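[1] can't give you the sequence, but here's the structure:
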């Protein structure tokens, strides 16, 4: 597998609200370090970076506009040359101009990282794959939280993460670690 020169890094929801304790236990405690490794590589190689920020429609959300949760974490502050997409639902393509931005720039390959694996990462990766983008998801550069399944069974963040990646791999995206992505280009 080869990482193309114009592959876009899609960095999802690295806002202060995602760090709120009420979201519960999470997995991948080093995910942000892996995200920052990829971000540094993309910036060093002058590849396109698109930051995706969530502005919720729900006042109960940690991403409700007008409060500190929507502010970007300083370590993920977008550069002036980088793209920014603001979404209101988990899927970064829904109701935004993300597809238009990518297609007009001739970008056909995406590397998706961020949170939450089973929410914004999975929904964005599914749409990207359905739209025909060569989509990669960095399994160690995303994370999620403990969650009950449909039947009320408690699932750990690691289980939720693994199932979400299993849903994506081979059908919508190629799932791999950051080390392998960096080796690809």
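    Ah, there it is. Quantities reported herein were computed from a predicted structural model and do not represent experimental measurements.
[2] okay, CA-based contacts and neighbour counts for the rest of this
    Will do.
[3] roughly how far does residue 20 sit from residue 61?
    Note on residue 20: its distance to residue 61, by C-alpha to C-alpha, to the nearest Å, is 10 Å.
[4] more crowded one of the two?
    residue 61 (14 against 10; other C-alpha atoms under 10 Å).
[5] just list the residues touching that one, thanks.
    By C-alpha atoms under 8 Å, 6 or more residues apart in numbering, the contact set of residue 61 is empty.
[6] got another, please set it beside the one above:
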């Protein structure tokens, strides 16, 4: 089993793990193990005193999005909500209305740099949307981005020209683009857990 080297102050960035993603609005998803893997990573981070960033997507009130402010879907899923504030290390809540967690409030890049963080581990929802966008921007900003592909999920999607792709196909495309393009190291949850325990 490979072990991914995890820095002592690596930040876990938990993206948009919100109740609204459980609604039928999105369609069919992949990776039923995502929530369990996300929970395991949060627990390891909190036990080790590493920083954890919780990101929440706030769609505008009045929109059709299940993530809209004032709707129950805007809330974190229970397993995330019950873990907030339980860690031994620093914690940050970032709210955003676009794909990248680096375009939220407060300024994630400034917070990370202020804490001397050079490595981020991205988990959450959706693999090919907010997770991928945050990873690409993180790579552009100079962070060592670790992307445990089994600690996230996405949904089937229709695009132009009648093209469609399953959630699994989109996940593989994201993994190849990020890893092959040098934006992030795509790994497994187990590799990250082993790396975090090695410190």
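    Done, it's in. Since we're looking at a predicted model, the values are computed, not measured.
[7] what does the TM-score come to for these two?
    Here the TM-score for the pair of chains, by TM-score structural alignment, normalised by the length of the first structure, is 0.95; 185 aligned residues with a C-alpha RMSD of 1.3 Å.
[8] grab the nearest non-local neighbour of the aligned partner of residue 20 of the first structure in the second structure.
    Using TM-score structural alignment, the partner of residue 20 of the first structure in the second structure is residue 23. Excluding the flanking residues, the one nearest residue 23 of the second structure by C-alpha to C-alpha, 6 or more residues apart in numbering is residue 66, at 7.3 Å.
[9] residue 157 of the second structure versus the aligned residue in the second structure for residue 65 of the first structure, what's the distance?
    In the second structure, the residue equivalent to residue 65 of the first structure is residue 69, according to TM-score structural alignment. Counting by C-alpha to C-alpha, the gap from residue 69 of the second structure to residue 157 of the second structure is 24 Å.
[10] what helix or strand does residue 95 of the second structure sit in?
    strand 91-96 (DSSP states H and E).
[11] mean shift of that strand relative to the first structure?
    Superposing on the first structure and averaging over aligned pairs (mean C-alpha distance after the TM-score superposition for the first structure), strand 91-96 of the second structure comes out at 0.6 Å.
[12] so residue 71 of the first structure touches residue 15, yeah?
    Yes: contact between residue 71 of the first structure and residue 15 holds when scored by C-alpha atoms under 8 Å: they sit 5.4 Å apart.
[13] which one's more surrounded, the two?
    residue 15 (23 against 19).
[14] hmm, residue 67 and the more buried one touching each other?
    No: using C-alpha under 8 Å, residue 15 of the first structure makes no contact with residue 67, being 11.3 Å away.
[15] between these two, which contacts overlap?
    Between them, residue 15 of the first structure and residue 67 share no contacting residue, judged by C-alpha under 8 Å, 6+ apart.
[16] could you pull out the strands in the second structure for me?
    Assigned by DSSP state E, the second structure shows strands spanning 11-15, 52-57, 91-96, 104-105, 119-125, 144-148, 152-153, 157-158, 164-165, 185-187.
[17] same list, those, but as a markdown table with mean neighbour count please.
    Below are the strands of the second structure laid out as a markdown table (neighbours: other C-alpha atoms under 10 Å):
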| stretch | mean neighbour count |
| --- | --- |
| strand 11-15 | 25 |
| strand 52-57 | 24 |
| strand 91-96 | 19 |
| strand 104-105 | 16 |
| strand 119-125 | 26 |
| strand 144-148 | 25 |
| strand 152-153 | 26 |
| strand 157-158 | 14 |
| strand 164-165 | 14 |
| strand 185-187 | 20 |
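[18] mind putting those strands into TSV with distance to residue 136 of the second structure?
    As requested, the strands of the second structure are exported to TSV (distance: least, C-alpha to C-alpha, whole Å):
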stretch	distance to residue 136 of the second structure
strand 11-15	14
strand 52-57	16
strand 91-96	17
strand 104-105	15
strand 119-125	11
strand 144-148	9
strand 152-153	16
strand 157-158	20
strand 164-165	21
strand 185-187	11
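[19] between these, which gets nearest to residue 31 of the second structure?
    strand 152-153 (5.6 Å; C-alpha to C-alpha).
[20] find the residue closest to residue 85 of the second structure in space, skipping its chain neighbours.
    residue 91 (7.1 Å).
[21] list the contacts for the residue nearest in space to the middle of the second structure?
    The centroid of the second structure falls nearest to residue 123 when counting by C-alpha atoms, centre = their mean (2.9 Å). Residues near residue 123 of the second structure by C-alpha under 8 Å, 6+ apart: 12, 13, 14, 15, 38, 131, 147, 148, 149, 151, 152.
[22] just give me the closest of those residues to residue 169 of the second structure.
    residue 149 (12.7 Å).
[23] give me the neighbour count for the equivalent of that closest one over in the first structure.
    In the first structure, the residue paired with residue 149 of the second structure is residue 139, using TM-score structural alignment. By the measure other C-alpha under 10 Å, the count of residues near residue 139 of the first structure is 23.
[24] what of the one 10 residues further on?
    By the other C-alpha under 10 Å criterion, the neighbourhood of residue 149 of the first structure contains 10 residues.
[25] next one: residue 183 of the first structure
    10.
[26] what's the match for it in the second structure?
    In the second structure, residue 183 of the first structure lands on residue 194 (TM-score structural alignment).
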